[in-house]
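Trainee: Okay, sequence plus prediction incoming.
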Amino acid sequence: MTLIMTTPEVPGREIDRVLGIVTAESVQGVNIVKDVFAAVRDVVGGRSGTLENMLRQCRDDCLRELEENARQMGAEAVIGLRSDYFSANNMMILTLMGTAVTLKR
């Protein structure tokens, strides 16, 4: 299992080698039904479970992809994880990026 950290280091461990940047992307389509229900929620208030689930799915997909990409590079950890969410043309897009590293024993 690859450690994934938002911090610039792994607590209690020293970085041995920096392997480079590792990224992952997920794009989820928002269909008309989801748009309508989300718009209704915006008007009447409350949380949009549909969009929250979509964001959760994007995040889970990205984390799996990021871990696999880091493992293929020979990384033991990804540090400095950053995320960026945005939407365009009825698509929900998430990108994750971090620095793949190995750790001293």
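Mentor: Arrived safely.

Trainee: Please count neighbours and contacts with C-alpha atoms only from this point.
Mentor: Noted.

Trainee: you'd agree Ala70 is in a helix?
Mentor: Yes: residue state for Ala70 (DSSP: H, G, I helix; E, B strand; the rest coil) corresponds to a helix.

Trainee: Please name the residues that touch it.
Mentor: Contact analysis of Ala70 by Cα atoms under 8 Å, 6 or more residues apart in numbering lists 2, 22, 76-78, 100.

Trainee: Ala100: neighbouring residues, count only.
Mentor: If you count neighbours by other Cα atoms under 10 Å, Ala100 ends up with 29.

Trainee: Find the helix or strand that it is a member of.
Mentor: Per DSSP states H and E, Ala100 falls inside strand 91-103.

Trainee: ok, structure two:
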Amino acid sequence: MIITTTNAIEGKKIIAYKGIMFGEVITGINFIKDFAAGLTNIFGGRSNSYEGELMEARTKAIEELKSRAAAAGANAVIGVDVDYEVLGSGNNMLMVTASGTAVMIE
């Protein structure tokens, strides 16, 4: 399945629009990752624990988007957008949403 941020796929013709699809993931940041990120905040550098969590959540959201598009009969998703939100009373939850238009291409 082709996943793209563009509104068209070069060399392909869109023959059917299957609707707007979403893939959402909400994940919690555990104490150990929070602690490690706090140390990074004090000493500087990149937070590998948060980056890893973010990459995993983004991958899962895109996979869910692909799965929903395939279930709708699509073989591509165009105009993909990925959004991030921090949730929870202690801002310890991360929500990643991937959305796009599921299409059938030739």
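Mentor: Arrived safely. The shown structure was predicted, so the numbers you read here are calculated from the model rather than taken from an experiment.

Trainee: how far apart are the strand holding Ala100 of the first structure and its match in the second structure?
Mentor: Taking mean Cα distance after the TM-score superposition for the first structure, the mean distance separating strand 91-103 of the first structure from the aligned residues in the second structure is 0.5 Å.

Trainee: Now do the strands in the first structure.
Mentor: In the first structure, the strands defined using DSSP state E lie at 3-4, 15-29, 77-88, 91-103.

Trainee: ranking the ones you listed by burial, who's on top?
Mentor: With neighbours defined as mean count of other Cα atoms under 10 Å, the strands of the first structure peak in mean count at strand 91-103, which reaches a mean of 20.

Trainee: list the helices and strands that one packs on?
Mentor: Applying 3 or more Cα pairs under 8 Å, 6 or more residues apart in numbering; DSSP states H and E, we find strand 91-103 of the first structure packed against strand 15-29, helix 49-73, strand 77-88.

Trainee: picking up where we left off before, the strand holding Ala100 of the first structure aligns to what range in the second structure?
Mentor: Mapped onto the second structure using TM-score structural alignment, strand 91-103 of the first structure spans residues 93-105.

Trainee: for the matching stretch, the distance to its chain's centre please.
Mentor: In terms of Cα atoms, centre = their mean, to the nearest Å, the centre of stretch 93-105 of the second structure is set 7 Å apart from its chain centre.

Trainee: And stretch 48-58 of the second structure, by the same measure?
Mentor: Worked out by Cα atoms, centre = their mean, stretch 48-58 of the second structure lies 11 Å from the chain centre.

Trainee: on average, how far is that stretch from the matching bit in the first structure?
Mentor: By mean Cα distance after the TM-score superposition for the first structure, the fitted stretch 48-58 of the second structure averages 0.6 Å away from its aligned residues in the first structure.
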